[in-house]
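J.: only geometry, no sequence info:
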């Protein structure tokens, strides 16, 4: 699918969030059992839980830098009514996530691997793309249909205590933190790579740095790789796919970079 078509399709996908069966932004079939409001409740609750569990960084310069990159990525999203909350967690984990409801979490350890604004934008574009493509909804729906998450809907809608929070937090991409793994599938990962690459290019970040970022990722954390790859499996085709897509998104980057007003600089 051509890049200009993908962003247009995002708006259609968001509008169809209440449907049980729909198409992803790249045309892949999806079964979605939960409404946008239900997914937002899950995302909101999960993010609040993460802020209780994880130490939040007090480094103002790093926080401003991460916010700068994240704000530029989210500024090119089709739905500008959604406000995004960005939190930098003080942890050596090489990880980041995005959740329905407009939440982005970044771990300070990621900044040792994603060493440039463009590389950080690669990760954030990828994570935000998971939300836009409703991959969390797919995961929770799959758990529901297989009988694993029969109480998830009650947890999302109930006014009292949240049950099965680990399960749906995992389905929303937080498996490494809660110890329950429902990893995104290869099709979802590939989709997030494609969409994320377009998002970063539209935000004025160099898409060529995406290849370097994933090369860095494959080298980080020893033989097991960093936490990010435990829930975002890197396959042999990822880097080659991103390399092939460079020519398609390069015009988007060249057009956007001339209009970037907010340059993001790595703190010294």
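T.: Cool, got the structure. Everything numeric here is computed off the predicted structure, so don't read it as measured data.

J.: going forward, measure contacts and count neighbours with C-alpha atoms only.
T.: Noted.

J.: centre of the chain versus the helix or strand hosting residue 131, how much separation?
T.: Element membership of residue 131, judged by DSSP states H and E, is helix 117-132. In terms of CA atoms, centre = their mean, to the nearest Å, the centre of helix 117-132 is found 6 Å from the chain centre.

J.: Identify the residues contacting that helix?
T.: 10, 13-14, 69-70, 73, 96-100, 104, 111, 114, 136, 188, 191-193, 195-197, 199-200, 205-207, 209-210, 212-213, 264-266 (CA atoms under 8 Å, 6 or more residues apart in numbering).

J.: Next secondary structure after it?
T.: Following helix 117-132 in sequence order, the next helix or strand is helix 135-145 (DSSP H and E).

J.: on contacts alone, who are the packing partners of that following helix?
T.: Packing partners of helix 135-145 (3 or more CA pairs under 8 Å, 6 or more residues apart in numbering; DSSP states H and E): strand 29-31.

J.: Tell me the helices and strands packed up against the strand it packs on.
T.: With contacts taken as 3+ CA pairs under 8 Å, 6+ apart, strand 29-31 sits against strand 21-23, helix 135-145.

J.: in the protein, which spans are helices?
T.: In the chain, helices defined by DSSP state H lie at 3-15, 36-53, 60-74, 117-132, 135-145, 152-157, 165-169, 175-178, 186-202, 208-219, 228-231, 238-257, listed in chain order.

J.: Residue 42 is in contact with residue 156, isn't it?
T.: Yes - in terms of CA atoms under 8 Å, residue 42 counts as a neighbour of residue 156; the distance is 5.6 Å.

J.: Now render the helices of the chain as CSV, adding mean neighbour count and distance to residue 24.
T.: CSV is the format used below for these (neighbours: other CA atoms under 10 Å; distance: least, CA to CA, whole Å):
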stretch, mean neighbour count, distance to residue 24
helix 3-15, 16, 6
helix 36-53, 18, 15
helix 60-74, 20, 19
helix 117-132, 26, 9
helix 135-145, 22, 9
helix 152-157, 19, 22
helix 165-169, 24, 20
helix 175-178, 18, 23
helix 186-202, 24, 9
helix 208-219, 19, 23
helix 228-231, 20, 20
helix 238-257, 16, 19
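
J.: this is the comparison structure:
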């Protein structure tokens, strides 16, 4: 790619960024069409199902599907209008995920930390929140823009014959990672927490249990975490504070909800 097209690509990306907004009003950069993101989500999910062990335990699958059904019913049809697919994977990792195209995966390790339907709903609401806010699209778009931006910088350095070009580019790469990519991921996590809190409340799950969930997560980690500054995820204490700051609104939604889930392990 020559220098002029690179500059053009950066300008187009910045114009797109100024137009897109997240559900919480934050400016976003989204370069990929939704149908393309859906296709990638479906392909990734199918690959995971073929490579990882899927749980055949009826009680576990019924419980997870029950919670997922209440959560996904709250998702706007503009995000996904089809039927969501939910799969429980036999794995000890404490995790879950949601992908564009209506796909949700839950690992059995998570069910050892979540004590009830409300806490599982907090995790599931958070993961679906990433899909609603199109964070996957945004991350891919920003990675594309960062790659273009670094290539522009590289060409400028070469054009001016600056010494130690590789060392400078390495420093810029580190600066991009710590200054842009990782903090931006923390922004996504916080945004998904807030969207998820609203989702679980709309679905009739007690949003106060989200705080209990992260207390459990903190205990389960055994204190083995990176410093928050160099982590893609906020520390549990930070998440709990953010959740509590948004709890009054969530409780109002919860009180007004007509949903009465009764999902049991």
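T.: Nice, I can see it. As the structure is a prediction and not an experimental result, all values here were calculated from the model.

J.: Got a TM-score for the pair?
T.: Scored against TM-score structural alignment, normalised by the length of structure 2, the superposed chains reach a TM-score of 0.74; 210 aligned residues with a CA RMSD of 2.1 Å.

J.: I'd like the helices and strands packed on strand 29-31 of structure 1 written out as TSV, with distance to residue 244 of structure 1 added.
T.: Shown next, in TSV, are these (distance: least, CA to CA, whole Å):
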stretch	distance to residue 244 of structure 1
strand 21-23	24
helix 135-145	24
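
J.: I'd like to know which of these is closest to residue 35 of structure 1.
T.: Taking CA to CA, helix 135-145 is the member of those nearest to residue 35 of structure 1, at 8.5 Å.

J.: once aligned to structure 2, how far is that closest one on average?
T.: Superposed on structure 2, helix 135-145 of structure 1 shows a mean distance of 1.0 Å to its aligned residues (mean CA distance after the TM-score superposition for structure 1).

J.: which part of structure 2 lines up with that helix?
T.: Taken onto structure 2 by TM-score structural alignment, helix 135-145 of structure 1 occupies residues 135-145 there.

J.: contacting residues around residue 249 of structure 1?
T.: Neighbour list for residue 249 of structure 1: 3, 197, 198, 201, 207 [criterion: CA under 8 Å, 6+ apart].

J.: One more: residue 195 of structure 2?
T.: 125, 126, 129.

J.: what's the spacing between the last one and residue 49 of structure 2?
T.: Right, residue 129 of structure 2. Taking CA to CA, to the nearest Å as the measure, residue 129 of structure 2 falls 22 Å from residue 49 of structure 2.

J.: Spatially central, which residue of structure 2 would that be?
T.: Nearest residue to the geometric centre of structure 2 (CA atoms, centre = their mean): residue 130, 3.7 Å.

J.: Quick check: that residue vs residue 158 of structure 2, distance?
T.: Here residue 130 of structure 2 is placed at a distance of 39 Å from residue 158 of structure 2 (CA to CA).

J.: ok, now residue 176 of structure 2?
T.: Taking CA to CA as the measure, residue 176 of structure 2 falls 20 Å from residue 158 of structure 2.

J.: preserved in structure 2, out of the contacts of residue 249 of structure 1?
T.: Retained contacts for these in structure 2, judged by both residues aligned by TM-score structural alignment, their matches' CA atoms under 8 Å, are 197, 198, 201, 207.

J.: Just the closest of the contacts of residue 249 of structure 1 to residue 168 of structure 1, please.
T.: Proximity of these to residue 168 of structure 1 was ranked by CA to CA; the top entry is residue 197 with 26.7 Å.

J.: which non-adjacent residue is nearest the closest one?
T.: In space, and not counting its chain neighbours, residue 197 of structure 1 is closest to residue 207: 6.2 Å by CA to CA, 6 or more residues apart in numbering.

J.: I'd assumed residue 201 was in contact with the one you found.
T.: Yes - contact criterion CA under 8 Å: residue 207 of structure 1 and residue 201 qualify, at 5.7 Å.

J.: how about the helices of structure 1 in TSV, adding distance to residue 86 of structure 1?
T.: Converted to TSV, those look like this (distance: least, CA to CA, whole Å):
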stretch	distance to residue 86 of structure 1
helix 3-15	21
helix 36-53	10
helix 60-74	6
helix 117-132	11
helix 135-145	19
helix 152-157	22
helix 165-169	17
helix 175-178	18
helix 186-202	17
helix 208-219	21
helix 228-231	18
helix 238-257	23
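
J.: Out of those helices, the one nearest residue 87 of structure 1 is which?
T.: Ranking the helices of structure 1 by proximity to residue 87 of structure 1 (CA to CA) places helix 60-74 first, at 7.5 Å.

J.: what range in structure 2 matches the closest one?
T.: Using TM-score structural alignment, the residues of structure 2 aligned to helix 60-74 of structure 1 are 58-72.

J.: cool, stretch 108-119 of structure 1 as well?
T.: Using TM-score structural alignment, stretch 108-119 of structure 1 lines up with residues 108-119 of structure 2.

J.: In the matching stretch, which residues are buried?
T.: The neighbour-count check on stretch 108-119 of structure 2 (16 or more other CA atoms under 10 Å) flags 108, 109, 110, 111, 113, 114, 116, 117, 118, 119 as buried.
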